[in-house]
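J.: For reference, the sequence and a predicted model appear below.
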Amino acid sequence: MAYRVLVVDDSTFFRRRVKEILDQDPNLTVVGEARNGEQAITQVAELKPDVVTMDVEMPVMDGITAVRQIMAKTPVPILMFSSLTHDGAEATLDALDAGALDFLPKKFEDIAGNRKEAIDLLQSRVKALGRRKGAMLSPRPTIARTSPGTTAQTKQFLRPSRSLNEATGASSAPERTFSRPGTSSGKQYKVLAIGTSTGGPVALQTILTAFPANFPYPILLVQHMPGTFTHAFAERLNRGCQIDVKEAQHGDILRPGHAYLAPGGKQMVVDGSAQMPRLSIVDGDNLPNVTYKPSVDLTFTSIARVFGGDVLGVILTGMGADGREGCRALHSKGAKIWAQDEKTCVVYGMPQAVTSARLAEKNLPLSEIASHICSEMRAS
């Protein structure tokens, strides 16, 4: 069955371009087009699409307002198109807060290195969101200190997606679930590392805003995101969190209660020693077998070299398998690895890759991850 898509943009040329790309995939069908947010609201109600692609800046009604109203009235997975500017980053983050689940740069040459790669990426993102449409989950418990912009309707889309075993080459493994946190295991820690991609901005916001100001360890964050977005995202997280959050810079010395977000388009590597760890920010253009910038695998592997097993690694929602090999390196040193569960992932790719490789000790719903981390790492 093909996923039905509504394309929303004030540019006739861009709507035609997106339609041509999506219609090339037999599993995607564009069922309607809208020139502004007001038309989008009407057509979502009438056409009941599986996915909406949405521009940010439009006449009559902008995309952010439209997302907010759609999610309040007729929730549907929404993919935003945005410009790679600071203002574009802020607007996209506002759209994610309003309920959109994912975003891509509006200039296709910014999406990927060539046309075929860009086409494949757009098609795969839309299909991934299409799998969010269907049976709705019952409302989840309220998450402490959740951003006021994160809607209950957004959380309704956090439910199972199709298996990625074929894509990752991993064997199927039963997902383990655990009760609410209790006492710490008593393990020694020196750092918390979190990797994520699609759906990550909301997931990271949910977790980090629940941490106390005196969180006892440094936190390293790797989120697949364009370079112009990570600074704005770090600033937004810092405004909403009790801990300090910043975009990582070359030479940063890791400090407890501080979170360091890998800059987009670069690689974040931990150097030095466990007693004096510092960050190196490099281009990493010539690194073999590294697809993403930033790469969870690369950062996590460097963490394993410096901190050994004194690490709690967490893999959150995201497409693909980035993080699996980094978690393998950590796991081999004795680190603990946790993964977000399938039901609360926007895309169950990265967590499934880690779980199927039998590296994850726990599979946790998003609403419980922060409390489990705080209990395990004795943060209060």
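T.: Noted; the coordinates are in hand.

J.: going forward, measure contacts and count neighbours with C-alpha atoms only.
T.: Will do.

J.: Could you count how many residues lie near the residue nearest to residue 161 when sequence neighbours are not counted?
T.: Counting by C-alpha to C-alpha, 6 or more residues apart in numbering, residue 131 is the residue found nearest to residue 161 once chain neighbours are left out, at 5.6 Å. By other C-alpha atoms under 10 Å, the residues close to residue 131 number 19.

J.: Against residue 322, how distant is residue 131?
T.: Per C-alpha to C-alpha, to the nearest Å, residue 131 is found 20 Å from residue 322.

J.: for residue 199, same thing?
T.: Distance check for residue 199 against residue 322: by C-alpha to C-alpha, it reads 14 Å.

J.: Please apply the same query to residue 367.
T.: In this view, residue 367 and residue 322 are 23 Å apart by C-alpha to C-alpha.

J.: Between the two, tell me which one has more neighbours.
T.: residue 322 (27 against 19).

J.: Next, the contact list for the more buried one, please.
T.: By C-alpha atoms under 8 Å, 6 or more residues apart in numbering, the residues touching residue 322 are 292, 295-297, 350.

J.: Spatially, what comes nearest to residue 272 if we skip its sequence neighbours?
T.: Nearest in space to residue 272, with sequence neighbours left out and distances taken as C-alpha to C-alpha, 6+ apart, is residue 278 at 6.0 Å.

J.: ditto for residue 369
T.: Distances taken as C-alpha to C-alpha, 6+ apart place residue 207 nearest to residue 369, at 6.7 Å, with adjacent residues excluded.

J.: just checking, that neighbour touches residue 370?
T.: Yes - with contact defined as C-alpha atoms under 8 Å, residue 207 reaches residue 370; the gap is 5.0 Å.

J.: about what we covered before: got a winner among the contacts of residue 322 for most neighbours?
T.: Most surrounded of the contacts of residue 322: other C-alpha under 10 Å gives residue 296, at 32 neighbours.

J.: Roughly how far does the spatially most central residue of the chain sit from residue 346?
T.: Centroid-nearest residue in the chain: residue 200, 2.0 Å away (criterion: C-alpha atoms, centre = their mean). Distance, residue 200 to residue 346, using C-alpha to C-alpha: 9 Å.

J.: likewise residue 89?
T.: For residue 89, the distance to residue 346 equals 20 Å [C-alpha to C-alpha].

J.: the more surrounded of these two?
T.: Shown here are residue 89 and residue 346; by other C-alpha under 10 Å, residue 346 has more neighbours (31 against 22).

J.: about what we covered before: identify the contacts common to residue 200 and residue 346.
T.: Jointly contacting residue 200 and residue 346 under the rule C-alpha under 8 Å, 6+ apart are 317-318.

J.: another structure for you, compare them:
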Amino acid sequence: MHSGRVRVLVVDDSLVMRSLLRIVLASDPAIELAGMAADGLSALDAVERLKPDLVLLDIEMPRMNGLEMLTQLRQRRHPVKVIMCSTLTRRGAAITLEALARGANDYVAKPTAQHGTADAVASLTRELLPRVRALFTSGHSTAVRPQIGSRPGAVTMVVIGVSTGGPAALETFLPQLPADFPVPVVIAQHMPRLFTSLLAERLDRVCHLKVCEAMAGERIAAGHIYLAQGDQHLQLTRAAFRHGLVFRMLPPVPGDFCRPSVDLLFRSAAEVCGEGVAGVVLTGMGTDGVQGCRAICASGGQVIVQDPETSAVWGMPGAVAEAGLAHRILPLHTMAAELVRMCMPSSAFAVKKASA
């Protein structure tokens, strides 16, 4: 954990929300409330005066909104970490995704108006505090087991698991895949339903491949990147009356905090694709993906994970590496070229040269 207590500045024009966040932050002895502000303009001054480690940032505020404040912080190269506090509306989700692209580290959904005070505090405690801890926990492990040897083989399916820091990582990584990338790509990104549909739209605008949300019963095709729908689990299964693979959707059950599940997606890919699976674990907190990567390795597939230096949080990729399940640990900017090398050996040199 970050040395000393994590000092947090709360920026929100709602007195109710500021009060809720005060209660939640006070419940963790590793966190200190550094101050509060009701708009982005006064918050910029507070950042300079108080030197917080973290800003909890509302989106809609008078004088200067959260997106404008975040832009100012990043233009000034201020090192403070930022978690956006977002409403679960289409507009709130769209602005939050833009904030993540502009340098916000993570986001948390605000409680809805239907929540009572106790429920709102419980929801924020469950969603916010682990994110704060993850952002201030060192991602550099000293106990990473040696990488296992690469197993050459024809890759027929790429599956990706990602969480905290995922939207920005995906917007960097996926546009580097060429238009003739020959195998399907399926992604489990921990996000609510509304966010994943908007993320698919954003990615589709910048990628050479078609990006869309996966639909139940849809046949999986090369030339596509499929994003699992938020709050649903996604599996790959063989089509009943025709050749090929299709998607199967599973509703979450109480206690499923990783939605969609990377483990479930990866295990299903290993089952139906065997040694043809390439599993990719990008930035994210927690350990979702370890069991799925174990299944991929057991089936003869390959696993690559993002390195700690380029990960927002080296939880998920670090857990896979520490379990000895990673064939390669790579920085984000080289991962697309590595996938091209695995899937299109004759094109690898051109892609590496273009990305150099």
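T.: Sure, I can see it. Predicted model, so just to flag it, every value in this text is computed and none were measured.

J.: if we can go back for a sec, the residue nearest to residue 272 of structure 1 is in what secondary structure piece?
T.: strand 277-282 (DSSP states H and E).

J.: Comparing that strand with structure 2, how large is the average distance?
T.: Taking mean C-alpha distance after the TM-score superposition for structure 1, the mean distance separating strand 277-282 of structure 1 from the aligned residues in structure 2 is 1.1 Å.

J.: Where in structure 2 does that strand align, residue-wise?
T.: Against structure 2, the aligned range for strand 277-282 of structure 1 is residues 245-250 (TM-score structural alignment).

J.: What residues of stretch 75-85 of structure 2 count as buried?
T.: Within stretch 75-85 of structure 2, the residues that count as buried by 16 or more other C-alpha atoms under 10 Å are 80-85.

J.: Return the member of those nearest to residue 254 of structure 2.
T.: Ranked by distance to residue 254 of structure 2 (C-alpha to C-alpha), the buried residues of stretch 75-85 of structure 2 are led by residue 85 at 23.9 Å.

J.: Sticking with the equivalent of the closest one over in structure 1, tell me its helix or strand.
T.: Residue correspondence, TM-score structural alignment: residue 85 of structure 2 in this structure matches residue 81 in structure 1. Assessed by DSSP H and E, residue 81 of structure 1 sits inside strand 78-82.

J.: Outside of that strand itself, list whatever touches it.
T.: With contacts defined as C-alpha under 8 Å, 6+ apart, strand 78-82 of structure 1 is touched by 51-56, 67, 88-89, 91-92, 95, 99-106, 126, 129.

J.: same thing but at 6 Å, please
T.: With C-alpha atoms under 6 Å, 6 or more residues apart in numbering as the test, strand 78-82 of structure 1 has contacts from 51-55, 88, 100-106.

J.: could the residues you listed go into JSON lines alongside distance to residue 112 of structure 1?
T.: Formatted as JSON lines, these follow (distance: C-alpha to C-alpha, whole Å):
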{"residue": "51", "distance to residue 112 of structure 1": "22"}
{"residue": "52", "distance to residue 112 of structure 1": "21"}
{"residue": "53", "distance to residue 112 of structure 1": "18"}
{"residue": "54", "distance to residue 112 of structure 1": "19"}
{"residue": "55", "distance to residue 112 of structure 1": "19"}
{"residue": "88", "distance to residue 112 of structure 1": "18"}
{"residue": "100", "distance to residue 112 of structure 1": "22"}
{"residue": "101", "distance to residue 112 of structure 1": "20"}
{"residue": "102", "distance to residue 112 of structure 1": "16"}
{"residue": "103", "distance to residue 112 of structure 1": "14"}
{"residue": "104", "distance to residue 112 of structure 1": "10"}
{"residue": "105", "distance to residue 112 of structure 1": "10"}
{"residue": "106", "distance to residue 112 of structure 1": "12"}
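
J.: Now, the residues you listed that are in strands?
T.: 51-55, 102-105 (DSSP state E).

J.: Trace stretch 217-233 of structure 1 over to structure 2 and give me the residue numbers.
T.: Stretch 217-233 of structure 1 maps onto residues 183-199 of structure 2, going by TM-score structural alignment.

J.: Show the end-to-end separation of that stretch, please.
T.: Across stretch 183-199 of structure 2, first to last residue, C-alpha to C-alpha, it's 21 Å.

J.: Test my guess that the residue nearest to residue 369 of structure 1 contacts residue 371.
T.: No - the criterion here is C-alpha atoms under 6 Å, and residue 207 of structure 1 misses it with residue 371 at 8.5 Å.

J.: and the residue nearest to residue 251 of structure 1 when sequence neighbours are not counted, what does it touch?
T.: With sequence-adjacent residues excluded and distances taken as C-alpha to C-alpha, 6+ apart, residue 251 of structure 1 is closest to residue 279, at 5.2 Å. Contact analysis of residue 279 of structure 1 by C-alpha under 6 Å, 6+ apart lists 250-252, 269-271.

J.: any idea how far residue 279 of structure 1 is from residue 271 of structure 1?
T.: Distance, residue 279 of structure 1 to residue 271 of structure 1, by C-alpha to C-alpha: 6 Å.

J.: From residue 3 of structure 1, how far out is residue 207 of structure 1?
T.: On the measure of C-alpha to C-alpha, residue 207 of structure 1 and residue 3 of structure 1 end up 31 Å apart.

J.: And residue 365 of structure 1, by the same measure?
T.: In this view, residue 365 of structure 1 and residue 3 of structure 1 are 27 Å apart by C-alpha to C-alpha.

J.: okay, those two: which has more neighbours?
T.: residue 3 (22 against 19).

J.: any idea what the more buried one aligns with in structure 2?
T.: If you follow residue 3 of structure 1 across to structure 2 using TM-score structural alignment, you land on residue 6.

J.: Excluding covalently adjacent residues, which one is nearest to that match?
T.: residue 31 (4.7 Å).

J.: To what extent is the one you found buried, counted in neighbours?
T.: Residue 31 of structure 2, neighbours per other C-alpha under 10 Å, totals 18.

J.: Which residue ranges of structure 2 form strands?
T.: All strands of structure 2, identified by DSSP E, fall at 6-11, 31-37, 54-58, 81-86, 106-109, 157-162, 185-189, 210-213, 224-227, 233-238, 245-250, 277-281, 302-306, 328-330.

J.: do you know which of these lies nearest residue 198 of structure 2?
T.: Residue 198 of structure 2 lies closest, by C-alpha to C-alpha, to one member of the strands of structure 2: strand 210-213, at 9.4 Å.
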